[in-house]
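Q: Sequence isn't available, so here's the structure alone:
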């Protein structure tokens, strides 16, 4: 199995506005990074705005996912204030829209005819690990409720399951990391191709994103 976190692998399907949006939610650091890197200095412009809507490529992800708290995920949305609850979002998973015309790797048989139904039937949830590999490491497990929307992309004809966790506890001031592990009851393939590394997710728990750097800032009360 390819060692790159599954959620940031290059897919072989056409890229549309929706696909660009959901794939960009992956963490930007590689799986080998195990600790947050403290920058030498933080420009004022990087301090998160008090208006906490996460806007990426013109799309308000808070509205798209139905989230009122600050979102952490895509590159423009990786800062928050100390004391502020936050919600982790991460790459959507895309499948063929129906059983018609699906293709699978040799030997794979889906549990449900429609690939998205197959994914949802096997999806058990996610484990969010903050500060992985450090003394401050903490894990939070959530179930199928993290699936917030299932959307059909009219340009590619692909169904996307988009994710957002319940609110997470604030982190202390400074640099941190957050990593997403997904849990499936059995192997799932998307019906879009025959390459297991690009078109399938393994059963059990597996790392779904890279180790994403985030930063929490103290509020200026002056």
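A: Perfect, thanks for sending it. Just so it is clear, the model here is predicted, and its values are computed rather than measured.
Q: alpha carbons only for contacts and neighbour counts from here, please
A: Fine.
Q: Next up, the contacts around the closest residue to residue 202 other than its chain neighbours.
A: Leaving aside its sequence neighbours, residue 202 sits nearest to residue 187 (CA to CA, 6 or more residues apart in numbering; 4.4 Å). Residue 187 is in contact with 122, 200-203, counting by CA atoms under 8 Å, 6 or more residues apart in numbering.
Q: same question, residue 52
A: So residue 52 contacts 69-71 (CA under 8 Å, 6+ apart).
Q: Narrow those residues to those in helices?
A: Secondary structure defined by DSSP state H assigns none of the contacts of residue 52 to helices.
Q: where's the residue nearest to the spatial centre of the chain, which helix or strand?
A: In the chain, the residue lying closest to the centroid (CA atoms, centre = their mean) is residue 90, at 1.3 Å. Assessed by DSSP states H and E, residue 90 sits inside strand 86-95.
Q: Pull the residues that contact that strand.
A: Under CA under 8 Å, 6+ apart, the answer for strand 86-95 is 7-8, 22-27, 67, 69-74, 80, 115-116, 158-170, 180, 190-192, 209.
Q: List buried members of those by neighbour count.
A: 7-8, 22-27, 67, 69-74, 80, 115-116, 158-167, 180, 190-192, 209 (16 or more other CA atoms under 10 Å).
Q: In helices only, show me these.
A: Reading helices off the buried ones among the contacts of strand 86-95 with DSSP H, I get 22-23, 115-116.
Q: got another, please set it beside the one above:
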């Protein structure tokens, strides 16, 4: 995976934080629990399997065009491209910048406060959910070029209505962070505060497939 493009420098304070939990799975009324339906994995063109790497059993909405479908009444997870940094030994920084941690990736991790997920931004249906670092930040990863990487991955999010939606991700940092790749502040640094970390990713919520055991049942 590659570093994300940032589509905004800073943004004003977002809506109040809210938490959402996935519904508990129910067992069948007879001997054994009903089998869970197969959930297609989100796999990028380079073979990166988001579900496998992040140990996610729900459908994932992510940058690859093949990962843009959720199912009605089923929770889903939002993933983005990760943030990569130079190694500690080769890191360089703009003049006047002093990292909080020697390794740039550890500096990013230390300054990462939270991630905010906005559904249908700018519409009457807009919803905002914020989760702290412990719930979202996946660390100890490397990107395709072998650089250290961290990735914010949401907890399971509540199902949305059938139809077209967008998902936008913001992150909040406690202080300025520089990735160690260049001495160009504009190219290598993120400002303190809340910044947009993804584009307004479009996706579709589709009706649940017809239950083959109950052919007269209409799709949800």
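A: Yep, it's here. Remember, predicted model here, so these are calculated numbers, not experimental data.
Q: TM-score of the superposition?
A: Aligned and superposed, the two chains score 0.75 in TM-score terms (TM-score structural alignment, normalised by the length of structure 2); 180 aligned residues with a CA RMSD of 2.1 Å.
Q: quick one on the thing from earlier: turn the contacts of residue 52 of structure 1 into CSV, columns for distance to residue 86 of structure 1.
A: Listed next are the contacts of residue 52 of structure 1 as CSV, based on distance: CA to CA, whole Å:
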residue, distance to residue 86 of structure 1
69, 6
70, 5
71, 6
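Q: which one among the ones in helices among the buried ones among the contacts of strand 86-95 of structure 1 gets closest to residue 105 of structure 1?
A: residue 115 (13.2 Å; CA to CA).
Q: coming back round to it: mind listing which of the buried ones among the contacts of strand 86-95 of structure 1 are in strands?
A: 70-72, 80, 159-164, 180 (DSSP state E).
Q: of all those residues, which comes closest to residue 31 of structure 1?
A: residue 180 (10.9 Å).
Q: The residue lying closest to that closest one once chain neighbours are set aside sits in which helix or strand?
A: Using CA to CA, 6+ apart and skipping residues adjacent in sequence, the residue nearest residue 180 of structure 1 is residue 128, 4.8 Å away. Using DSSP H and E, the element containing residue 128 of structure 1 is strand 123-130.
Q: Mean distance of that strand to its aligned residues in structure 2, please.
A: Following the fit onto structure 2, the mean deviation recorded for strand 123-130 of structure 1 is 0.5 Å by mean CA distance after the TM-score superposition for structure 1.
Q: so where in structure 2 does that strand end up aligned?
A: The alignment of strand 123-130 of structure 1 onto structure 2 (TM-score structural alignment) covers residues 112-119.
Q: Break down structure 2 into its helices, ranges please.
A: 50-54, 104-111, 133-136, 185-188.
Q: Would you mind stating the distance between residue 194 of structure 2 and residue 8 of structure 2?
A: 10 Å (CA to CA, to the nearest Å).
Q: Please apply the same query to residue 72 of structure 2.
A: 31 Å.
Q: Pick out whichever of these two has more residues nearby.
A: residue 72 (21 against 13; other CA atoms under 10 Å).
Q: Under the alignment, what does the more buried one map to in structure 1?
A: Under the alignment (TM-score structural alignment), residue 72 of structure 2 pairs with residue 82 of structure 1.
Q: what residues are up against the counterpart of residue 168 of structure 2 in structure 1?
A: Here residue 168 of structure 2 is matched to residue 179 in structure 1, going by TM-score structural alignment. For residue 179 of structure 1, the contacting residues are 27, 128-130, 132, 207-212, by CA under 8 Å, 6+ apart.
Q: Relative to residue 57 of structure 1, which of those residues is nearest.
A: Out of the contacts of residue 179 of structure 1, the member with the shortest distance to residue 57 of structure 1 (by CA to CA) is residue 27, at 16.7 Å.
Q: how many other residues sit next to the nearest residue to that closest one once chain neighbours are set aside?
A: Closest residue to residue 27 of structure 1 apart from its sequence neighbours, by CA to CA, 6+ apart: residue 212 at 4.2 Å. Neighbour count for residue 212 of structure 1, taken as other CA under 10 Å: 27.
Q: Quick check: the aligned residue for residue 212 of structure 1 in structure 2?
A: Using TM-score structural alignment as the criterion, residue 212 of structure 1 maps onto residue 201 of structure 2.
Q: OK, contacts around that match?
A: Residue 201 of structure 2 makes contact with 62-63, 166-168, according to CA under 8 Å, 6+ apart.
Q: Then residue 2 of structure 2?
A: 81-84, 143-144.
Q: Same check on residue 116 of structure 1?
A: 94-98, 159, 161, 190.
Q: Need the max-distance pair from the residues you listed.
A: 98 and 161 (14.0 Å).
Q: Look up the closest residue to the corresponding residue of structure 1 for residue 101 of structure 2, ignoring the ones flanking it.
A: Residue mapping for residue 101 of structure 2 onto structure 1 gives residue 112, with TM-score structural alignment as the criterion. Excluding its sequence neighbours, the residue lying closest to residue 112 of structure 1 (CA to CA, 6+ apart) is residue 118, at 4.7 Å.
Q: any idea how far the one you found is from residue 138 of structure 1?
A: Relative to residue 138 of structure 1, residue 118 of structure 1 is positioned 31 Å away (CA to CA).
Q: Neighbour count: these two, which is higher?
A: Taking neighbours as other CA under 10 Å, residue 118 of structure 1 and residue 138 compare with residue 118 leading, 20 against 13.
Q: Return the distance of the residue nearest to residue 4 of structure 2 when sequence neighbours are not counted relative to residue 136 of structure 2.
A: Distances taken as CA to CA, 6+ apart put residue 81 closest to residue 4 of structure 2, at 5.4 Å, once the chain neighbours are dropped. From residue 81 of structure 2 across to residue 136 of structure 2, the span is 13 Å (CA to CA).
Q: coming back round to it: can I get the contacts of residue 201 of structure 2 in JSON lines with distance to residue 50 of structure 2?
A: Shown next, in JSON lines, are the contacts of residue 201 of structure 2 (distance: CA to CA, whole Å):
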{"residue": "62", "distance to residue 50 of structure 2": "9"}
{"residue": "63", "distance to residue 50 of structure 2": "11"}
{"residue": "166", "distance to residue 50 of structure 2": "19"}
{"residue": "167", "distance to residue 50 of structure 2": "17"}
{"residue": "168", "distance to residue 50 of structure 2": "18"}
